[in-house]
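Undergrad: Whatever this is, show me its structure:
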Amino acid sequence: MNPISPSRRRLLRGAASAIALPAAFGAGAQPVREFRIGHQKGFLSLLKGRGTLEQRLAPLGVKPTWTEFTAGPVQLEALNVGAIDFGDVGEAPPIFAQAAGAPLAYVAATVPRPKAEGVLVPKGSPIRAAADLKGRKVALNKGSNVHYFLVKLLEKHGLKYADVNVVFLPPADARAAFEKGSIDAWVIWDPFLAAAQKSLDATLLADATGVVGNRAYYFSSLSYADKNLDVLRVAIEEINKIDIWAKLNRDLLAAELAPLFGIPKPVLDLSTARAEYGTGPVTPAILAEQQQIADTFLALKLIPRRIQVRDVARSPWAAA
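TA: The predicted model follows:
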């Protein structure tokens, strides 16, 4: 994570305070406890729309406020300047944040979702297997979950990271480059993965099955987690209820997510059908997976120092 300029720091704080927080529920009531949620388009958006979290937290004197961000790393920047208390992110961004000294705490993790990320090549490409990527131009979003996936996929097929020409591009730019034929392969996650398969007839060279887990994480700050584990426990329980519903209602889930992402429902049908659902505690085994990612990034000189992931894990269930 790069140093945050004073102007960006003010912007992040302003974004998170855009929704006014009432001082109390009513005359004589105790002040409302803060719970400032940062979120990307996705399951937290569904939770916001349902209003069930507000109902569960009201007896605790907590009223959530919500701020939408474009990506996980931006949420972590907001956390770093004290603008939010909770958010969702993929595997890689919190490693960069911890290495940069951000006060994040892992508080929950999803089940593995290996089919939700993959390597795409154009239809008719001579690249038929991962080993054929040697010497090719491969685009990905730097420091993202797919960055680690590519490293491990190459290793599995006898290649080194240096054997491919990696081009760092955000999803929109990578798709444009893919369409123009200026890259040979694109490593990307759903729903962008499904969209390219459906609209560009792209070929899925490999997904992450048998390579990496591809989990998502829910995070807080160390200071907030140490004082509000009861709030975090309720939030994660409500998130998991959305997961349970999604697993049993994939068609309805796709219909609800399509307008949220601005993507046609058939694309969401593909991505939701292959997704896995479930959110729970960050276990020692999960932390070991995350530590392996951190050690890999250190070896590639993508982070400046070794970190211990377990040092920033907190269990909301410890307050149960």
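
Undergrad: C-alpha from now on. contacts and neighbour counts both.
TA: Noted.

Undergrad: Which residues does stretch 214-225 contact?
TA: The contact list for stretch 214-225 (CA atoms under 8 Å, 6 or more residues apart in numbering) reads 79, 85-91, 103-114, 116-117, 145, 208, 232, 312, 314, 316.

Undergrad: one more time with 6 Å
TA: Contact partners of stretch 214-225, identified using CA atoms under 6 Å, 6 or more residues apart in numbering, comprise 85-91, 103-110, 112-114.

Undergrad: in it, what's buried?
TA: The neighbour-count check on stretch 214-225 (16 or more other CA atoms under 10 Å) flags 214, 215, 216, 217, 218, 219, 220, 221, 222, 224, 225 as buried.

Undergrad: I have a second one here; can you model it like the first so I can compare?
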Amino acid sequence: MKRIANRTTKSATTRNRAVGRRAAGLLTALLLVAAASGCGNDSSAASGHGNKVTFGYIADYSGSAALAVAQKQGLWKKAGLKPELKVFTNGPLQVQALGSGDLDFGYLGPGALWLPASGRAPIVSVNMLGLADRVIARPGSGITKPADLKGKKVAVAEGTSGDMILDLALRNAGLKPTDVKKVAMDASTVVTAFSSGQVDAAATWYPLIDTIKKKVPGLREISGTQDYYPGLTFPNVFVAQPRLASGNPALVRKVTGVLKQADDWIAGHPAQSESVAAGFLGLPAAQLKGSTDHVKILSSAELTKLSRNGTVDGWFDQLSDLFVQMKKLPKPEKAKDYYLGDLYASAGKADHR
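TA: Alright, predicted model coming up:
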């Protein structure tokens, strides 16, 4: 989901000073917390489990492509890391695992970004910008536009990007969440419920919609992320255990360096990356063909530039405002408090020793 925020233009001098202050402040904070961690009992956060890294992902293209490429290209080995990759059905479950220490890193879609904003998992890297989310309606339901959702039964996986796109569609139509019969369920169950006619509509994403289309070929797409871009931008991201970045910033830079190299390979080989992700997930290559049509892939150089000039912060700040409207957050939170943009910019080949 992608909406590039219009930021107030600053002079180069002011911007450079601000970036310098932010970098210095982050480094100081990391050093202080690292020192404290060395004296405390949270050994897993401070050590990062040596060269072993547990990493969560979701079994679709955007949720797995970077990890698939890192594995295929031997990037983990080059970095001296041994990953243990664990599949999850959604982002909120990964944040729970990060909080309990069962994961070191994880992947979140844009609908779960209220969790980093609430302080539960710092963002270490933007992965891709998503365009995959849709509100879809069954043929014969009488739903041809968002306003028609009033009084209808809508399936959605709460806390996900599907939840977000539904909220946006309702707001644009002048409706409240209470104007529809919202049925909360797991993302995979949304597919079953919509396909079997248990609900009138659903808020979900590709490639799940491709699966639904095979069963319900006449479905309508009545709203999608592309309707809001570039006014809003919807990044999917990689996050870390709450204390890992402060307890072991070198490890986080090393892992982030792997992700940056993987993203650069994907940016240069988008179609091939679909096949690599399919192989990683054990799926026929045809099943993920065209997945890159639903994302915007940015190189690490582009993301570094956008992180330094405040654009990425703007994406997250706008979404934070949206999450307040959705009652996911009590108040807006600033990206500078949970997006480790300076750490992202510093991660690179120097960390792969």
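
Undergrad: Now compare the buried residues of stretch 214-225 of structure 1 and name the two farthest from each other.
TA: Using CA to CA, the buried residues of stretch 214-225 of structure 1 span at most 26.2 Å, a distance reached by 214 and 224.

Undergrad: Excluding residues flanking it in the chain, which one is nearest the corresponding residue of structure 1 for residue 176 of structure 2?
TA: Under the alignment (TM-score structural alignment), residue 176 of structure 2 pairs with residue 160 in structure 1. Using CA to CA, 6 or more residues apart in numbering and skipping the chain neighbours, the partner closest in space to residue 160 of structure 1 is residue 154 (6.0 Å).

Undergrad: before we move on, which element is that neighbour in?
TA: Element membership for residue 154 of structure 1, per DSSP states H and E: helix 145-156.

Undergrad: For residue 150 of structure 1, which non-adjacent residue is spatially closest?
TA: Once flanking residues are discounted, residue 150 of structure 1 sits nearest to residue 187: 7.3 Å by CA to CA, 6+ apart.

Undergrad: I'd say that neighbour and residue 121 touch.
TA: No. Between residue 187 of structure 1 and residue 121 there is no contact under CA atoms under 6 Å: 9.1 Å.

Undergrad: returning to that earlier point: element containing the residue nearest to residue 150 of structure 1, please.
TA: Secondary structure assignment for residue 187 of structure 1, by DSSP H and E: strand 185-189.

Undergrad: after superposition, how close is that strand to structure 2?
TA: By mean CA distance after the TM-score superposition for structure 1, the fitted strand 185-189 of structure 1 averages 0.8 Å away from its aligned residues in structure 2.

Undergrad: Provide the aligned range in structure 2 for that strand.
TA: Going by TM-score structural alignment: strand 185-189 of structure 1 matches residues 201-205.

Undergrad: Next one: the residue most central in space within structure 2 relative to residue 315 of structure 2, how far apart?
TA: Closest residue to the average C-alpha location of structure 2: residue 236 at 2.2 Å, with CA atoms, centre = their mean. Relative to residue 315 of structure 2, residue 236 of structure 2 is positioned 11 Å away (CA to CA, to the nearest Å).

Undergrad: Show me where structure 1 has its strands.
TA: For structure 1, the strands defined by DSSP state E cover 33-39, 62-68, 86-90, 104-110, 117-121, 137-140, 165-168, 185-189, 203-207, 216-221, 279-280.

Undergrad: Now the first one on structure 2. Mean distance?
TA: Averaged over the aligned pairs, strand 33-39 of structure 1 sits 3.3 Å from structure 2 after superposition, using mean CA distance after the TM-score superposition for structure 1.

Undergrad: Next: the fifth one.
TA: If you overlay the two and look at strand 117-121 of structure 1, the average distance to its match in structure 2 is 1.2 Å (mean CA distance after the TM-score superposition for structure 1).

Undergrad: Show where that strand falls in structure 2, residue numbers please.
TA: Residue span in structure 2 matched to strand 117-121 of structure 1, by TM-score structural alignment: 133-137.

Undergrad: which residues does the alignment partner in structure 2 of residue 207 of structure 1 contact?
TA: Under the alignment (TM-score structural alignment), residue 207 of structure 1 maps onto residue 224 of structure 2. Residue 224 of structure 2 is in contact with 133, 134, counting by CA under 6 Å, 6+ apart.

Undergrad: go again using 10 Å as the cut-off
TA: For residue 224 of structure 2, the contact set (CA atoms under 10 Å, 6 or more residues apart in numbering) comprises 1, 131-136, 162, 165-166, 168-169, 203-205.

Undergrad: Kindly report the same for residue 119 of structure 1.
TA: For residue 119 of structure 1, the contact set (CA under 10 Å, 6+ apart) comprises 130, 138-140, 146, 149-150, 153, 185-189, 193, 202-208.

Undergrad: how far away is it from residue 215 of structure 1?
TA: Residue 119 of structure 1 is 17 Å from residue 215 of structure 1, by CA to CA.

Undergrad: other SSEs contacting the helix holding residue 154 of structure 1?
TA: Secondary-structure packing of helix 145-156 of structure 1 (3 or more CA pairs under 10 Å, 6 or more residues apart in numbering; DSSP states H and E): strand 86-90, strand 117-121, strand 137-140, strand 165-168, strand 185-189, strand 203-207, helix 284-299.
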